[in-house]
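*Asks:* what follows is a predicted structure for the sequence shown.
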Amino acid sequence: MQCQILRTWLVALLVFVASCSLVNSGPATTVKDFYKDIETGKLTEATDLLTGPLIQMMGREKFKIGIAEVSKDIKKKGGIKSFEVLSENVQGETASVDIVITYGNGTREREQSRLLKGEKGRWQIVVEK
């Protein structure tokens, strides 16, 4: 009987931990998701991953226009083939991520992002200029 109760608690704990890790993804995952959303034309989802004074000043709709152009550029390069995370540094509520994106045509671009932990513990990319 005790073994069955222990097993039930262990399964419940594993489900809880797994659900937390899915909801609160790390900064590098947020950056990857941002570029995947751009690639697939999910402009609203991509802009939801952004924060900062420039976003507040200009508005998300204007950023969607710019992101649509980036989406076209990604498609011209053959889409995103892979991501390589060079570094991910988390210090409390802030983080920095350095990645290399490899495109379908073989070109590679290095991207550096600064992130803040925003609403509901979700990481957001800071747009500064």
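*Replies:* Yep, that arrived.
*Asks:* rest of the way, CA atoms for contacts and neighbours
*Replies:* Noted.
*Asks:* leaving out chain neighbours, which residue sits closest to Leu116?
*Replies:* Nearest non-adjacent residue to Leu116, counting by CA to CA, 6 or more residues apart in numbering: Thr94, 4.6 Å away.
*Asks:* all helices of this structure, in order?
*Replies:* Listed in chain order, the helices of the chain (DSSP state H) span 2-23, 27-39, 43-48, 53-58, 60-76.
*Asks:* point out the most buried one among these.
*Replies:* helix 27-39 (a mean of 21; mean count of other CA atoms under 10 Å).
*Asks:* thinking again about what came up before, pretty sure the residue nearest to Leu116 contacts Gln124?
*Replies:* No. Contact criterion CA atoms under 8 Å: Thr94 and Gln124 do not qualify, at 9.5 Å.
*Asks:* second structure for comparison follows:
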Amino acid sequence: QPSDFGEDRHLTILMLKAGFRTEYVPEAVAATVVPNSMGSYLRQQLRWARSTFRDTLLAFQLLRGLNIYLTLDVIGQNIGPLLLSLSILAGLAQFVTTGTVPWTACLMIAAMTIVRC
């Protein structure tokens, strides 16, 4: 049966919870299966997005031990899409109700896009 979440991230969180530490190894070599169609790619991205959200919820207790920049990045990854959606909805509501261009919402969307790139 196909997996519905990212096992690598989940296993890493379980190891960190158990007291182990992880380390970046630039010489590591790994094989992977690359999606060969747009449908496969979109399913992969959806699976990864669900996995990221679910595993971040599991890892909240680990945030205390992380570097402040990593903690902010994890929080931003999870509330960023919500804030972006709210900005788009607020901009559309302003445009529909008043007929004016929602410059504040446009700037917020642009800033969030730049920060995430």
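*Replies:* Structure received. Computed from a predicted structure; not experimentally measured.
*Asks:* TM-score of the superposition?
*Replies:* Scored against TM-score structural alignment, normalised by the length of the second structure, the superposed chains reach a TM-score of 0.24; 38 aligned residues with a CA RMSD of 3.6 Å.
*Asks:* thinking again about what came up before, who's more crowded, Thr94 and Gln124 of the first structure?
*Replies:* Higher neighbour count among Thr94 of the first structure and Gln124: Gln124, with 25 against 17, using other CA atoms under 10 Å.
*Asks:* residue contacts, that one?
*Replies:* 27, 30, 48-51, 115-118 (CA atoms under 8 Å, 6 or more residues apart in numbering).
*Asks:* which among the residues you listed end up buried?
*Replies:* 27, 30, 49-51, 115-117 (16 or more other CA atoms under 10 Å).
*Asks:* test my guess that Lys75 of the first structure contacts Tyr35.
*Replies:* No. Counting by CA under 8 Å, Lys75 of the first structure sits too far from Tyr35 to count as a contact (11.8 Å).
*Asks:* check the gap between Trp9 of the first structure and Val23 of the first structure for me.
*Replies:* 21 Å (CA to CA, to the nearest Å).
*Asks:* try Glu69 of the first structure
*Replies:* From Glu69 of the first structure to Val23 of the first structure the distance is 29 Å (CA to CA).
*Asks:* quick check: what element follows the longest helix belonging to the second structure along the chain?
*Replies:* Longest helix in the second structure by number of residues, with DSSP H as the criterion: helix 68-98. Next in sequence after helix 68-98 of the second structure, counting helices and strands by DSSP states H and E, comes helix 103-116.
*Asks:* in that next one, what counts as buried?
*Replies:* Buried, per 16+ other CA under 10 Å, within helix 103-116 of the second structure: 105, 108-109, 112.
*Asks:* now these in JSON lines, with distance to Phe95 of the second structure?
*Replies:* Below are the buried residues of helix 103-116 of the second structure laid out as JSON lines (distance: CA to CA, whole Å):
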{"residue": "Ala105", "distance to Phe95 of the second structure": "10"}
{"residue": "Met108", "distance to Phe95 of the second structure": "15"}
{"residue": "Ile109", "distance to Phe95 of the second structure": "15"}
{"residue": "Met112", "distance to Phe95 of the second structure": "20"}
